[in-house]
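S.K.: Model the following, please.
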Amino acid sequence: MGTLDGRVAVITGAGRGIGREHALLFAAEGAAVVVNDLGGANDGTGSDAGPAQDVVDEIRARGGKAVANTDNVAEWAGAENLVAQAVDEFGKLDVLVNNAGILRDAFIAGLGEAQWDAVVSVHLKGHAAMLHHAAAHWKERSKAGDQPKAAVINTASASGVTVPNAGQANYGAAKAGIAALTLVAAAELERYGVRANAIAPIARTRLTLATPGMGAIFATEVEDGEADLLSPANIAPLVAYLAQAGCPFTGQVFAVQGGSIQRLQGWTAAQTAEHDDVWSIAAVAEKIGGWA
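M.R.: Model (predicted):
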């Protein structure tokens, strides 16, 4: 008996890295998996059906259930096709793991419009498009009397929620938006039997290896017999736990890195200034000037 027996999952960006490990673990735990990956380069250019199909072949060789999908989740129609494929192939959708992402790093002064649009489109719009079509499916089921026990796991990043990374204004902004989107989704979809959480993972992937200042850290070789805590496989168990029908969490963001899992909180008041009259510039300066 697997912890995800009978569950149907869509996992985006599942042809490589963290998404691939999600797909392999989900299938090993009994889920039927739609493995989505456009198969593009780090910057999102190009396409290749090979990565998604390779993961499907690996799952099937181990006795699991999986089908490949190469739709672009940054396109509304692509997301719709992906959800429809899960329902057509396996009869329903229980779990959505939004993982697909790209990088086009640049400092703000040199950031081009295309660099901004591409990253925000894949990450933030890609999450929103998948959420929209999955939510429509769950709403329809709920109204028909088939209340789901569904789960959404979104992928934020430390770059967007804890440690802003210079050169990643587009990526960090998109990931911060994903964290906020998760909280809204949790509040809206609870009535349909859906939980929504997000993770902010740090692991060795082709994207982290290509990030300036991080590549050398993640390229460190692990000695034989030692636990590889930076492996993308070390992220998947948290996601599989959050995908279970009986998991109690919703509206949460979890940071996961190495041997650490942290439950994060959003913006909180660090200091408060009170004023008995309408604010003036002088009053503002008097009240908060000492905080700097």
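S.K.: going forward, measure contacts and count neighbours with C-alpha atoms only.
M.R.: Will do.
S.K.: Now tell me what touches the helix of greatest length in the chain from outside.
M.R.: Taking DSSP state H as the criterion, the chain has its longest helix at helix 169-189. Judged by Cα atoms under 8 Å, 6 or more residues apart in numbering, the contacts made with helix 169-189 from elsewhere in the structure are 103-108, 115-116, 119-120, 123-124, 127-128, 135, 154-157, 159-161, 164-165, 194-198, 250-253.
S.K.: buried sites along it?
M.R.: By neighbour count, with 16 or more other Cα atoms under 10 Å as the criterion, the buried positions of helix 169-189 are 169-183, 185-186, 189.
S.K.: Would you map the helices across the stretch 1-150 of the chain?
M.R.: Using DSSP state H, counting those that start in this stretch, the helices of the stretch 1-150 of the chain run over residues 17-28, 50-61, 76-90, 113-120, 126-143.
S.K.: Could you dump these into a markdown table and include distance to Gly225 and mean neighbour count?
M.R.: As requested, the helices of the stretch 1-150 of the chain are exported to a markdown table (distance: least, Cα to Cα, whole Å; neighbours: other Cα atoms under 10 Å):
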| stretch | distance to Gly225 | mean neighbour count |
| --- | --- | --- |
| helix 17-28 | 20 | 25 |
| helix 50-61 | 25 | 19 |
| helix 76-90 | 39 | 19 |
| helix 113-120 | 38 | 18 |
| helix 126-143 | 38 | 20 |
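S.K.: For the ones you listed, give me JSON lines that also has distance to Ala41.
M.R.: As requested, the helices of the stretch 1-150 of the chain are exported to JSON lines (distance: least, Cα to Cα, whole Å):
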{"stretch": "helix 17-28", "distance to Ala41": "13"}
{"stretch": "helix 50-61", "distance to Ala41": "11"}
{"stretch": "helix 76-90", "distance to Ala41": "18"}
{"stretch": "helix 113-120", "distance to Ala41": "13"}
{"stretch": "helix 126-143", "distance to Ala41": "17"}
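S.K.: Figure out which of the ones you listed is closest to Asp5.
M.R.: helix 17-28 (8.9 Å; Cα to Cα).
S.K.: distance between that closest one and the chain's centre?
M.R.: Chain-centre distance of helix 17-28: 13 Å, with Cα atoms, centre = their mean, to the nearest Å.
S.K.: and the angle from it to helix 50-61?
M.R.: 20 degrees (axes from the mean of the first three to the mean of the last three Cα atoms, to 10 degrees).
S.K.: Contacts made by helix 17-28 with the rest, please.
M.R.: Where contact means Cα under 8 Å, 6+ apart, the residues beyond helix 17-28 that reach it are 2, 4, 9, 11-14, 32-33, 35, 55, 59, 64-66, 99-100, 203-206, 232-233, 235-237, 239-240.
S.K.: wait, what's in contact with the closest residue to Gly13 other than its chain neighbours?
M.R.: Across the structure, with Cα to Cα, 6 or more residues apart in numbering as the measure, the residue nearest Gly13 apart from its sequence neighbours is Ala100 (3.8 Å). Ala100 makes contact with Thr12, Gly13, Ala14, Gly19, Asp37, Val73, Val122, His123, Gly126 under the criterion Cα under 8 Å, 6+ apart.
S.K.: how about this one, so we can line them up?
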Amino acid sequence: MTGICDGRVAVITGAGRGLGRAHALEFARQGAKVVVNDLGVGLDGRAVLAGVVPDEDGTAGQDSPAEQVVAEIRAAGGEAVADHHDIAAWDGAAALVQTALEAFGKLDVLVNNAGFLRDRMLVNLSEQDWDDVIRVHLKGHFLTLRHAGAHWRDQYKMGNLNDARVINTSSGAGLLGSVGQGNYAAAKAGIAALTIQAAAELGRYGVTVNAIAPAARTRMTEGTFSELMARPDDGFDAMAPENVSPLVAWLGSDRSRAVSGRLFEVEGGRIGVADGWQHGPTVDKGGRWAAQDLDAVVADLIGRAPVPGPVYGA
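M.R.: Next comes the predicted model:
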């Protein structure tokens, strides 16, 4: 199997189903050797499916989602190994990086994709549901970035030139907000900011960091956008996860070397670049404002600023 990622080693988290599975298959199709990371948990992150409980060394049975994806890749002539470490745990994220190094001798691409939902309106959201979603999405991105980044820094210091890639997974919810998803939206907004931060810090080591905000039919979205998720009759399934993966594979290839610190929205055949927070209209009095004088000032600033996009579900 050869393609634009020929010879590269890619780690993909949450790759047992949905978008992660599509990413893993596309990277293999493009010639990459793939580490398929997945805990095999339920949609809410609580129940381990099919009775597969990962051992301390990250191994699990052949019926685990990760092993099934590995089998698909190998059946198509590609190379892949499964990994079942918890990427939101310090040792688990470190072990995931080590899995790639031990299996394939190097690490070129990290795709952070793992996540789950605990949707509630803010006034009904429990502390545990907040902590768990932030842990897996935001902390999970940080820990894999931390350990992979440290590896690439060490390679750089030893005189080995990196041509490495990180692709994070944000969301439209993180860009605009989403009613009933305060924990998820906050985590995804944090991932967008972390992407910019990591791009600035890791660029010196030969690492690019970008993010995607995808829209696709997965276990996480079928209940939320059921009407939009219907499979069409015209032959093109705009909500298929496989539509997102070619961009992810391109971002993981050597062709994307000049692109870093960017967030791409992708849905069906549509790809766009999202703009983050930027300095907008300002006014400077040259001294301290009096509170009672700010009515007209704030109205003028808002009048000259772009109108924010609507919150999803509002």
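S.K.: rewinding a little: restricted to strands, list the contacts of helix 169-189 of the first structure.
M.R.: Counting by DSSP state E, the contacts of helix 169-189 of the first structure place Asn154, Thr155, Val194, Arg195, Ala196, Asn197, Ala198, Val253 in strands.
S.K.: Which two among those residues are spaced furthest apart?
M.R.: Taking every pair in these and measuring Cα to Cα, the maximum separation is 16.9 Å, between Thr155 and Val194.
S.K.: how near is the residue nearest the centre of the second structure to Phe236 of the second structure?
M.R.: Per Cα atoms, centre = their mean, the C-alpha nearest to the average position across the second structure is that of Thr169, at 1.9 Å. Relative to Phe236 of the second structure, Thr169 of the second structure is positioned 24 Å away (Cα to Cα, to the nearest Å).
S.K.: again with Lys33 of the second structure
M.R.: In this structure, Lys33 of the second structure and Phe236 of the second structure are separated by 29 Å, where distance is defined by Cα to Cα.
S.K.: Looking at these two, which is more packed in?
M.R.: It is Lys33, of Lys33 of the second structure and Phe236, that has more neighbours when counted by other Cα atoms under 10 Å, with 28 against 12.
S.K.: In contact with that one, which residues?
M.R.: Gly7, Arg8, Val9, Ala10, Phe27, Gly78, Glu79, Ala80, Phe104.
S.K.: before we move on, what about Ser253 of the second structure?
M.R.: Applying Cα under 8 Å, 6+ apart, we find Ser253 of the second structure in contact with Ile4, Cys5, Arg8, Arg165.
S.K.: Save the residues you listed as TSV, and put in distance to Met229 of the second structure and neighbour count too.
M.R.: Compiled in TSV, the contacts of Ser253 of the second structure are given as follows (distance: Cα to Cα, whole Å; neighbours: other Cα atoms under 10 Å):
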residue	distance to Met229 of the second structure	neighbour count
Ile4	30	17
Cys5	30	26
Arg8	33	23
Arg165	31	28
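S.K.: Which member of these is positioned nearest Thr282 of the second structure?
M.R.: Comparing every one of those with Thr282 of the second structure (Cα to Cα), the shortest separation belongs to Arg165, at 36.6 Å.
S.K.: Tell me which residue of the first structure lines up with the closest one.
M.R.: Under the alignment (TM-score structural alignment), Arg165 of the second structure maps onto Ala151 of the first structure.
S.K.: so what does the strand or helix carrying its match touch, helix or strand wise?
M.R.: Secondary structure from DSSP states H and E places Ala151 of the first structure in strand 150-155. Counting contacts by 3 or more Cα pairs under 8 Å, 6 or more residues apart in numbering; DSSP states H and E, strand 150-155 of the first structure packs against strand 95-97, helix 169-189, strand 194-202, helix 236-243.
S.K.: how much does that strand deviate in direction from strand 194-202?
M.R.: Using the same axes, to 10 degrees, strand 150-155 of the first structure lies at 20 degrees relative to strand 194-202.
S.K.: Would you mind confirming that Leu301 of the second structure makes contact with Pro281?
M.R.: Yes: under the criterion of Cα atoms under 8 Å, Leu301 of the second structure lies in contact with Pro281, with a separation of 5.9 Å.
S.K.: before we move on, the earlier item: need the max-distance pair from the contacts of Lys33 of the second structure.
M.R.: When the contacts of Lys33 of the second structure are compared pair by pair using Cα to Cα, the two farthest from each other are Phe27 and Phe104, 14.8 Å apart.
S.K.: distance of the aligned residue in the first structure for Gly20 of the second structure from Gly50 of the first structure?
M.R.: When the first structure is aligned by TM-score structural alignment, Gly20 of the second structure is paired with Gly19. Counting by Cα to Cα, the separation of Gly19 of the first structure from Gly50 of the first structure is 15 Å.
S.K.: same deal with Val222 of the first structure?
M.R.: Here the distance between Val222 of the first structure and Gly50 of the first structure works out to 28 Å (Cα to Cα).
S.K.: and if you look at Glu221 of the first structure?
M.R.: 27 Å.
S.K.: same check, this time on Ala150 of the first structure
M.R.: Distance, Ala150 of the first structure to Gly50 of the first structure, using Cα to Cα: 29 Å.
S.K.: just to revisit the earlier point, the contacts of Ala100 of the first structure into CSV, with extra columns for distance to Trp279 of the first structure?
M.R.: As requested, the contacts of Ala100 of the first structure are arranged in CSV below (distance: Cα to Cα, whole Å):
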residue, distance to Trp279 of the first structure
Thr12, 48
Gly13, 49
Ala14, 52
Gly19, 50
Asp37, 52
Val73, 46
Val122, 42
His123, 39
Gly126, 41
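S.K.: Across to the first structure, which of the contacts of Ser253 of the second structure hold up?
M.R.: On the basis of both residues aligned by TM-score structural alignment, their matches' Cα atoms under 8 Å, what survives of the contacts of Ser253 of the second structure in the first structure is Ile4, Cys5, Arg165.
S.K.: Leaving out sequence neighbours, find the closest residue to Gln115 of the first structure.
M.R.: Excluding its sequence neighbours, the residue lying closest to Gln115 of the first structure (Cα to Cα, 6+ apart) is Arg104, at 5.7 Å.
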